[in-house]
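**Q** coordinates only, sequence not included:
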């Protein structure tokens, strides 16, 4: 297969087709004055567009802006479909966006193209799923790989379902990102959000994304993003909206029989156990419930990932078992609440990573990240990822919860949580007592 892309020869730099009043399409010359582009006007009030409008933009080959939610402090990315990208879009994204140009891909494409992880152990703050960088092979007309036309060729090759590993050379100038299976219903990142948007629009599951940076080098925030969208006639949506749109039509978790749950006796009291099956992982997850959950009042909640060494063997340098017992006790004392206990997705128990990480001291975080995973030693090999909240959130949603009193010793924001219909109204400290230590 040979794929060549020739840059359009147009006056100035054309951005992308946009709408004209009355429905006629036109092409608009983009403005390259970055300072004026990024002036955040206090009078700018741009609501997020409905997802249906965003999907129409993407189908028509236009660019959009994607943020986490409506919070004014959120960052944003330019997003367009890989199959529709052109030289003008690349020039616009790199000059106006100014971030790190990436291509978000479905996991199947990464496997087919042999795009291995960039790092054997991902210790980045948000576990951003970079793969090895690539350029299109010279037989496709790619030169150094850095020009806009070379990048377009490489990107379109990545999106092509018939592409093979030997269609690329490594390393290169295009940075693929591997979206998690299950998309935003598993991880609430821009990577998953952009791929979800492509699928929802009926396009190939490959998206070009780049962070939007201000001229002073800091990340653009919502007022800046609103000004950019107004100037360049772009529509904006949030990952939260993508989650809401998907949840209205699908779910990745299913409660299994018996639906009413199974009573179990523990040293801390009686709980009702509910088991859940995930569409993307064969391992079941469980929820331990105490009291009635349908009162509408805020509910005490703990979400914790299984940690074999800490939970079962009570390893002294791993706090998870002690925290787990403390949470069960606090739930019983409250008389009403839920503990969601998750199996690590696609990781078994993560035991091998944990054993390796024990040899790398100095990276412990004594606090347990919630709605994500257990940490302790495991945090050394896989850092806190506040975006990985999808499975636990869907379980809480299925149990009828909306307002959460979250048991945690490390309060943090959870981007996209509102998309699941959930709100954290209080952070409740985990109180480990001597009786919880064995």
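**A** Happy to help now that I have it. From a predicted model like this one, the values you see are computed outputs, not experimental measurements.
**Q** switch to C-alpha atoms for all contacts and neighbour counts from now on
**A** Fine.
**Q** separation between residue 169 and residue 136?
**A** With distances taken as CA to CA, to the nearest Å, residue 169 is found 6 Å from residue 136.
**Q** now the helices for the stretch 201-350 of the chain?
**A** 222-232, 239-247, 320-334 (DSSP state H, counting those that start in this stretch).
**Q** more crowded one of residue 169 and residue 136?
**A** Taking other CA atoms under 10 Å, residue 169 and residue 136 do not tie; residue 136 has more neighbours (30 against 16).
**Q** against which helices or strands is whatever helix or strand residue 88 lives in packed?
**A** In this structure, residue 88 sits in helix 87-92 according to DSSP states H and E. Counting contacts by 3 or more CA pairs under 8 Å, 6 or more residues apart in numbering; DSSP states H and E, helix 87-92 is packed against strand 14-19, helix 148-159.
**Q** below is structure B, check it against A:
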């Protein structure tokens, strides 16, 4: 049973505009040569990315990761979160398996955008946790959506996944939109002095399935 959380789960509408596939190409990385697929969301003009390795279409459960954009963690190596190491670990795991998919969603700062994320960082510097900081700025704790994953997975013919995540909302969302999650694979990164409180907040206030020290 998934942990209880009093935060509202994302709502989804059957009228959601489908993503449009733009193009695909090879993407060599330190772990493997992936194939990169770019999609655009007409309603928001956001561009989402999917990396695949091997033949992922069919009934076999595919190792997968849903990862939301984090410029500070993914590209600038910030230690305030666990995003960058999670991204790299997911790619490494997929490469070791020889098959899998990573969905990279453009929803920075749990959906509030980069500028507001840095404003939230300032509030955190002053003592607020990540949930309190978002709320003081007038936002919910987590504004991310995952319903667009359905179009991306359907495009690749993926019906079942073994999902690398600590977030029960991602599991529930995929199940709600018709993607079977045959297994949840823990995806926890070792903490550091800069992100310990961040990880504790995810565990205690957002219901993430993290093992505490």
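**A** Everything's here; your move. Quantities reported herein were computed from a predicted structural model and do not represent experimental measurements.
**Q** kindly provide the TM-score of these chains.
**A** TM-score of the superposed chains, computed with TM-score structural alignment, normalised by the length of structure 2, equals 0.71; 179 aligned residues with a CA RMSD of 3.2 Å.
**Q** mean neighbour count and distance to residue 67 of structure 1 added to the helices of the stretch 201-350 of structure 1, as TSV?
**A** Listed next are the helices of the stretch 201-350 of structure 1 as TSV, based on neighbours: other CA atoms under 10 Å; distance: least, CA to CA, whole Å:
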stretch	mean neighbour count	distance to residue 67 of structure 1
helix 222-232	21	8
helix 239-247	22	6
helix 320-334	22	33
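**Q** which among the ones you listed is found nearest to residue 102 of structure 1?
**A** helix 239-247 (17.4 Å; CA to CA).
**Q** and the closest one, what does it pack against?
**A** Looks like helix 239-247 of structure 1 contacts helix 51-59, helix 190-200 (3+ CA pairs under 8 Å, 6+ apart).
**Q** buried deepest among those helices, which one?
**A** Most buried of those, by mean neighbour count (mean count of other CA atoms under 10 Å): helix 190-200, with a mean of 25.
**Q** name the nearest residue to the spatially most central residue of structure 2, sequence neighbours excluded.
**A** For structure 2, the residue sitting closest to the mean C-alpha position, by CA atoms, centre = their mean, is residue 67 at 2.6 Å. Nearest residue to residue 67 of structure 2 in three dimensions, chain neighbours excluded: residue 104, at 4.9 Å (CA to CA, 6 or more residues apart in numbering).
**Q** what about the aligned residue in structure 1 for the one you found, neighbour count?
**A** Using TM-score structural alignment, the partner of residue 104 of structure 2 in structure 1 is residue 341. Residues within reach of residue 341 of structure 1, counting by other CA under 10 Å, total 21.
**Q** also residue 8 of structure 2?
**A** Neighbour count for residue 8 of structure 2, taken as other CA under 10 Å: 10.
**Q** what's the spacing between it and residue 174 of structure 2?
**A** Distance from residue 8 of structure 2 to residue 174 of structure 2, by CA to CA: 16 Å.
**Q** same question, residue 29 of structure 2
**A** Residue 29 of structure 2 sits 27 Å away from residue 174 of structure 2, going by CA to CA.
**Q** who has more neighbours, those two?
**A** residue 174 (20 against 11).
**Q** what about that one, helix or strand, and which?
**A** Here residue 174 of structure 2 is assigned to helix 168-176, by DSSP H and E.
**Q** quick one: the strands in the stretch 301-438 of structure 1?
**A** Assigned by DSSP state E, counting those that start in this stretch, the stretch 301-438 of structure 1 shows strands spanning 337-342, 403-407, 423-428.
**Q** related to what we said a few turns ago, mind listing what's buried in the helix holding residue 88 of structure 1?
**A** 87-92 (16 or more other CA atoms under 10 Å).
**Q** make TSV out of the residues you listed and add distance to residue 290 of structure 1.
**A** TSV is the format used below for these (distance: CA to CA, whole Å):
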residue	distance to residue 290 of structure 1
87	58
88	58
89	54
90	54
91	56
92	54
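**Q** residue 111 of structure 1: which of the residues you listed is nearest?
**A** So of the buried residues of helix 87-92 of structure 1, ranked by how close each gets to residue 111 of structure 1 (CA to CA), first place is residue 90, at 25.7 Å.
**Q** and that closest one, what does it touch?
**A** Going by CA atoms under 8 Å, 6 or more residues apart in numbering, residue 90 of structure 1 touches 148, 151-152.
**Q** most neighbours, which of those residues?
**A** Going by other CA under 10 Å, residue 152 tops these with 30 neighbours.
**Q** what does that one correspond to in structure 2?
**A** Per TM-score structural alignment, there is no equivalent position to residue 152 of structure 1 in structure 2.
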